[in-house]
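Trainee: Any chance you could fold what I've pasted below:
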Amino acid sequence: MLINHYSSSGGDAFPFFFRKRGLGTIIGTRTWGGLVGISGNPAFVDGGFFNVPTFGFVNTEGEWDVEGVGVAPDIEVWDRPEQIVQGKDPCIEKAVEVLLEELKKNPPKSVTTPKAPDRSKWIEREIK
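Mentor: Okay, here's the model as predicted:
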């Protein structure tokens, strides 16, 4: 999974649960750490508004988590502006490298397609 310091809210929660389930490697930079929720507040008379944090995120151990801290990557990679203007994408390049290495360690299982069933007998049953 690719994350960066602009990820927040669901971009914080998703990598948290991705890691919790052990689904794979997280690459990039620490997420923003904005996982406190807000709920609707009435607008001011002039059309302005304000938000008040009303609920937070608690992990499965019953501790406050992620808010103000973010989710750290397993492999830290920064997208440097000078590389981006050269058409490079360090995070994607690292992700491809990691995935190819994973495929070497855990190659996909080959699946043989079974012979197609003889469905003509099914039609005979339905006609009778």
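Trainee: Please count neighbours and contacts with C-alpha atoms only from this point.
Mentor: Noted.
Trainee: separation between Gln83 and Ile75?
Mentor: 18 Å (CA to CA, to the nearest Å).
Trainee: Those two: who's more crowded?
Mentor: Using other CA atoms under 10 Å, the more surrounded residue of Gln83 and Ile75 is Ile75, with 17 against 12.
Trainee: and the residue nearest to that one when sequence neighbours are not counted, how many residues sit next to it?
Mentor: Counting by CA to CA, 6 or more residues apart in numbering, Ile27 is the residue found nearest to Ile75 once chain neighbours are left out, at 4.9 Å. For Ile27, the neighbour count with other CA under 10 Å is 22.
Trainee: is it true that Ile27 touches Glu97?
Mentor: No. Counting by CA atoms under 8 Å, Ile27 stays clear of Glu97, with 11.2 Å between them.
Trainee: for comparison, sequence B:
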Amino acid sequence: MTVRRAAKYIAILGLFLAAVAAATGIVAARQYGSGAYLASLVSATMIWSVGALSLLIVALAPTPPARVNAALLGMLVRMALPMVAIAYFSKSNHPLAADGIVGLLVVHYLLGLVAETLLSVRLISPSSVKAPGTVASS
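Mentor: Alright, predicted model coming up:
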């Protein structure tokens, strides 16, 4: 059940980042040219992949307390690849660097972070968790 919800949330994150990629590609193309569309697509795909992996880590945790720990692990996963990519593209002569991928990575990361955090919280706190002080029925 939780994995199915995670798959749904991963799809939602993908649709959200696709819309962000389209909007940021249009804006970035004004400054960097048509190569900004590809840079925006690459950025959104990278952020979606780490966000999807993070959501999957949370979903595979067996209990709600373990899901909280999994969300913390997911934060490391979510930050690692974008940070490495930003460091790489900041120092390289790669064509995507000239097309503004560093700024696009930051924008996609921050917007994806908001969406993915909201989705992770929904995975962590399922409605089946009992409030403290309640007695389980037999």
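Trainee: And the TM-score between them?
Mentor: The TM-score (TM-score structural alignment, normalised by the length of structure 1) is 0.32; 59 aligned residues with a CA RMSD of 3.7 Å.
Trainee: which residues in structure 2 form strands?
Mentor: Ranges of strands within structure 2: none, based on DSSP state E.
Trainee: residue ranges for the helices of it, please.
Mentor: Listed in chain order, the helices of structure 2 (DSSP state H) span 2-32, 35-60, 64-91, 95-98, 101-124.
Trainee: so what's the residue nearest the centre of structure 2 closest to, chain neighbours aside?
Mentor: Residue closest to the average C-alpha location in structure 2 (CA atoms, centre = their mean): Gly51, at 2.8 Å. Counting by CA to CA, 6+ apart, Gly51 of structure 2 lies nearest to Arg78, which is 5.8 Å off, once chain neighbours are set aside.
Trainee: give me every residue that touches the one you found.
Mentor: 47, 50-51, 53-54 (CA atoms under 8 Å, 6 or more residues apart in numbering).
Trainee: CSV for those residues, including distance to Ala11 of structure 2?
Mentor: Formatted as CSV, the contacts of Arg78 of structure 2 follow (distance: CA to CA, whole Å):
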residue, distance to Ala11 of structure 2
Ile47, 13
Val50, 13
Gly51, 11
Leu53, 12
Ser54, 13
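Trainee: out of these, which one sits closest to Leu96 of structure 2?
Mentor: Within the contacts of Arg78 of structure 2, proximity to Leu96 of structure 2 (CA to CA) peaks at Ile47, which comes in at 15.7 Å.
Trainee: Fine by me, we can end here.
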